[in-house]
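just need the structure, nothing else, for what follows:
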Amino acid sequence: MVHTCVAAGCRNRRTPGTGLSFYRFPRDPERKQRWIAAVNRQGWAPNDGSRLCSTHFISGKQVKNPRSPDYVPSVFTTVSPEMKEPSPPEVPDKQEARVEAANALLFLQCQGGSGPEVPGAMEASVEGSVSSFTDDDDDDSLSDGKDDTLAQTSVNFDDILKALRRENRALRESVEKMSLSENSLRNDAEKVKFYTGLPNFFVLETVMLLLAPHMDAIRSAKLSKFQQLLLALMRLRLDLRNQDLAYRFGVKVGTVVRTVHHVVNIMSSTLVPTAVFWPSRAELRKNLPAALRSSCPDCAVIVDCFAIPCEGPVAQGNERGATAVAGNVLNYLIGVAPQGVVTFISRGILGDFSPRDLVESSGFLCKLLPGDVVLASRDLDISDAVAARGARFGIARCFQHDQSVMAAGFPADAVGVETHVERVVSMVRRRYAMLTGPVERPFTTTAERTSNFSTFDKIVQVACALNNLCISAAPLE
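Purely as a prediction, here's the structure:
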């Protein structure tokens, strides 16, 4: 198909050897209207076959940057029907010189002006510039003026291009710093610590490598795997509302909810077994802190209980006919190795439960071996349950004052563990604000019919696993 320029008075056609380009009218409505206004044909509207040739642009081609003068065509000349037919070759040379000089003057005028580009004003400027050149001008003066103006135009183009590149680079760096992306966190340990609780990007990247193979089922058009993990960690770390995260990541609230649940489930099944586990007796003795190494080598775990409030009465059970339970507190039993890492965390028990009931229902006793020593920072009343497994139970704060406890084999210098587990629990809850409560109702329902763990139980486990990836909470040295 042979295209003809639709500009009034322009006879250019797409033919071989001309070197002209022909452009469709833009799809953007605003830019398209500016093109139509520039063409200035009364009552005319372009169709799919309408084309505008490259001679109507200052640089000889259209530019899609709105800051460029060639974002909208601006080179148009009024053709009078009374104009005489030019005689080659003198008049065509003069016309070409006029157009080029007018284009250069128009460009300089646009660069010096402060207001927005108006196609009508630009067209009038071109016409006025062209009319200022008369037939009495000689060829030499036209040529000299053209060369000087074009040289100045070339210099201006280079300066403008450099300035735009600097501005673009600065804007990219600014946007990158404000964005929540992999590159923005890579070299900023403080930012990683603030948003995720992890000590540096290397640990975050290690977690990502562990979870990535299991995240293929999570399909998101807007969030990468890294952003999905970051979103879930920010939910745990800062306890941000779903709407807040939706604004930050540019997604819907439903996407935030699904992403948090999916990522928590994946971390519960892959990260927790890797980071939260009961060490062997040989490993415990090998890494036992100096305070207990010689005096209490059989110390296996330090236990404590903590409670997290809920928003309201929570339904118990995983069936549709679940009933509401009186009380709005979730109780957890936590076990910490002498080295400061969490080795056991129970599922949450609703309501008023004694420590003994919590220990017996959590599966903690199955971890103990005969001869193990279980310490606690306060009286948990679980000595009988621990003794039934052939282990010994003691309260750390009594070591220094209770001679009967010391006579039973518990050392006086073990008093250093008195607040050990309390510091660990405090650190986990301080590092992941979601564990301070109150727990939202959707997180307290059982995640799966075949499991007794709610989504929030998994969140507590994941928080303990992430805490274990950091430096030991309270080494007993």
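
can we go C-alpha only for contacts and neighbour counts from here?
Fine.

so what's the residue count around the closest residue to Q339 other than its chain neighbours?
Nearest non-adjacent residue to Q339, counting by Cα to Cα, 6 or more residues apart in numbering: P475, 5.7 Å away. Per other Cα atoms under 10 Å, the neighbour tally for P475 reads 17.

can you pull the contacts of P475?
P289, P338, Q339, G340 (Cα atoms under 8 Å, 6 or more residues apart in numbering).

switch to 10 Å and redo it
P475 makes contact with L288, P289, A290, A291, P338, Q339, G340, V341, G416, V417, H420, according to Cα atoms under 10 Å, 6 or more residues apart in numbering.

so what secondary structure elements neighbour the host helix or strand of Y247?
For Y247, the host element (DSSP states H and E) is helix 242-249. In terms of contacts (3 or more Cα pairs under 10 Å, 6 or more residues apart in numbering; DSSP states H and E), helix 242-249 is packed against helix 225-238, helix 253-275.

picking up where we left off before, quickly find the element holding the residue nearest to Q339.
P475 belongs to no helix or strand, assigned by DSSP H and E.

check E422 too.
helix 420-431.

please point out which parts of that helix sit buried.
Buried residues in helix 420-431, counted by 16 or more other Cα atoms under 10 Å: H420, V421, E422, V424, V425, V428, R429, R431.

here is a second sequence; please produce its structure as well for comparison:
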Amino acid sequence: MDVTMDHDYCTIPEPSSLDLAYAKIEELSNEVDELKKQLQELHVQRDFGLERFAGSDEDIRFYTRLPSYRHLTSFWWLIEPSIHKIIRVSRAKSAARKQEDCHHQRRKTWHSFHMHPSTVSRIIATWTNYLYTLLGSVCVWLSAADVKSNLPEEFSDFPDTQVIIDCTEIRCQTPSSPLLQSEMYSNYKSHCTMKGLIGIAPHGPVTFVSQLYAGSVSDREIFKQCGITKMLTEDMAVMVDKGFLISDCVKCKVYCPPFLSRGKQMPAHQVKETQAIARLRVHVERVIRTIKQNKLFDGVITLSHSVNINQLFSVACLLSNYQNKALVN
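Here you go, the predicted model:
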């Protein structure tokens, strides 16, 4: 019996079937892309550590301000023996943060670390307190003999210089209280600020850091109150800018550019002295500029950060001694 069967090898699916197939393919493609993105984020979370940046000194400088991975590991081995003494900041301790600041931060995502901002804040507070205690326990003030033994040739005309000082200001959030506003307002910055005094030895290291004062306090008053006068003896000299009128506040010599009397021309020897002091004072300005390159000081300090701003400022100053080479050889 001969049975003939027809086969339609050129059957074309209905247009509706093609649309469904394309839609399914597109859906699967989007799902694959999303899974790839999630996998990449997991890799970032897993690999965000020191080892990830070991081959890039540029990344190390960006994240830590230290010049190299080797430099960072050397600093770590200096502080590692006392890590077991660290006291972690708990959620209860960090709850003093302003409510509006909390609401504002909840809307943020900390992309670099994949952590909630409050978690990062607690980690920073923990390490700030630890480094403030650890680094602060090391006496950074140098004896006159140590300063002289490291005195750069550029200071040969000012051989008894013990410390070069200057004040710096950090912009902060305007308080709601009119009284606090008047105390914090700086005429120089035309903004509410906190002001601190920093001193460096002639060869570069930070040897004195004051606490922070309200922006309206004068440089002279900060100098009198911060405690540095107790460190200066008659055989020492301090180098300052012409805005520091402190000659009557200390027993030691003060190297300060002279003011030009009205209607009179400055004598040649005073011109040379002014230029020499200005060149040497650049060093303290450079150190302060380096300290303020820390991201925290880029913008306006919120009132919530003012709780431990003294510790943050001191740690930034003290860490500069480990981050940088000597300014002059």
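
in TSV: the helices and strands packed on helix 242-249 of structure 1, plus distance to R219 of structure 1 and mean neighbour count.
Output for those, formatted as TSV (distance: least, Cα to Cα, whole Å; neighbours: other Cα atoms under 10 Å):
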stretch	distance to R219 of structure 1	mean neighbour count
helix 225-238	9	22
helix 253-275	9	18
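
can I get those in JSON lines with distance to S131 of structure 1?
Compiled in JSON lines, those are given as follows (distance: least, Cα to Cα, whole Å):
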{"stretch": "helix 225-238", "distance to S131 of structure 1": "60"}
{"stretch": "helix 253-275", "distance to S131 of structure 1": "62"}
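
one step back: quick one: the helix holding Y247 of structure 1 to structure 2 mean distance?
Mean deviation of helix 242-249 of structure 1 relative to structure 2 after superposition (mean Cα distance after the TM-score superposition for structure 1): 5.3 Å.

buried residues in that helix, which are they?
Buried, per 16+ other Cα under 10 Å, within helix 242-249 of structure 1: N242, L245, A246, F249.

now swap in stretch 278-298 of structure 1 and tell me
W278, L284, R285, L288, P289, A291, L292, R293, C296, P297, D298.

per the alignment, N467 of structure 1 corresponds to what in structure 2?
Using TM-score structural alignment, the partner of N467 of structure 1 in structure 2 is S320.

hmm, F75 and that match touching each other?
No. Here S320 of structure 2 does not reach F75: they are 12.0 Å apart, not a contact under Cα atoms under 10 Å.

can you list residues touching both of these two?
With Cα under 10 Å, 6+ apart as the test, S320 of structure 2 and F75 both reach L66.

what are the boundaries of the strands in structure 1?
22-24, 51-53, 299-309, 314-316, 323-325, 329-336, 342-345, 349-350, 373-376, 392-395 (DSSP state E).

switch the ones you listed over to a markdown table; also include mean neighbour count and distance to E182 of structure 1.
Below are these laid out as a markdown table (neighbours: other Cα atoms under 10 Å; distance: least, Cα to Cα, whole Å):
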| stretch | mean neighbour count | distance to E182 of structure 1 |
| --- | --- | --- |
| strand 22-24 | 16 | 39 |
| strand 51-53 | 23 | 44 |
| strand 299-309 | 22 | 33 |
| strand 314-316 | 20 | 38 |
| strand 323-325 | 13 | 43 |
| strand 329-336 | 23 | 33 |
| strand 342-345 | 24 | 29 |
| strand 349-350 | 21 | 38 |
| strand 373-376 | 25 | 42 |
| strand 392-395 | 22 | 46 |
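
between the helix holding Y247 of structure 1 and helix 225-238, how many degrees?
Counting by axes from the mean of the first three to the mean of the last three Cα atoms, to 10 degrees, helix 242-249 of structure 1 lies at 140 degrees to helix 225-238.

contact partners of helix 242-249 of structure 1?
Helix 242-249 of structure 1 has contacts (Cα under 10 Å, 6+ apart) with 179-181, 222-223, 227-228, 231-232, 234-235, 250-257, 260.

rerun at 7 Å
Contact with helix 242-249 of structure 1 is made by K252, V253, V256, V257, as judged by Cα atoms under 7 Å, 6 or more residues apart in numbering.

for stretch 155-166 of structure 2, same thing?
Taking Cα under 7 Å, 6+ apart as the rule, stretch 155-166 of structure 2 contacts 144, 147, 197-202, 236-240, 281, 284.

out of these, which is nearest to D57 of structure 2?
V284 (25.4 Å; Cα to Cα).

which position in structure 1 pairs with the closest one?
By TM-score structural alignment, V284 of structure 2 lines up with V421 in structure 1.

ok, its match to R392 of structure 1 distance?
18 Å (Cα to Cα, to the nearest Å).

check G115 of structure 1 too.
For G115 of structure 1, the distance to R392 of structure 1 - Cα to Cα - is 85 Å.

again, but for Y23 of structure 1
Remark: distance between Y23 of structure 1 and R392 of structure 1 (Cα to Cα) = 87 Å.

chain center to the helix holding Y247 of structure 1, what's the gap?
Per Cα atoms, centre = their mean, to the nearest Å, the displacement of helix 242-249 of structure 1 from the mean C-alpha position of its chain is 10 Å.

same check on stretch 300-320 of structure 2?
On the basis of Cα atoms, centre = their mean, stretch 300-320 of structure 2 is displaced by 8 Å from the centre of the chain it belongs to.

what does it contact?
97-98, 128-129, 131-132, 135, 171-173, 206, 209, 211-212, 291.

and that stretch, how far apart are its ends?
21 Å.

and stretch 254-274 of structure 2, by the same measure?
13 Å.

may I see the buried residues of it?
Going by 16+ other Cα under 10 Å, stretch 254-274 of structure 2 has these buried residues: V254, Y255, C256, P257, E273, T274.

including distance to I228 of structure 2, could the residues you listed go into a markdown table?
Output for the buried residues of stretch 254-274 of structure 2, formatted as a markdown table (distance: Cα to Cα, whole Å):
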| residue | distance to I228 of structure 2 |
| --- | --- |
| V254 | 13 |
| Y255 | 16 |
| C256 | 17 |
| P257 | 21 |
| E273 | 25 |
| T274 | 24 |
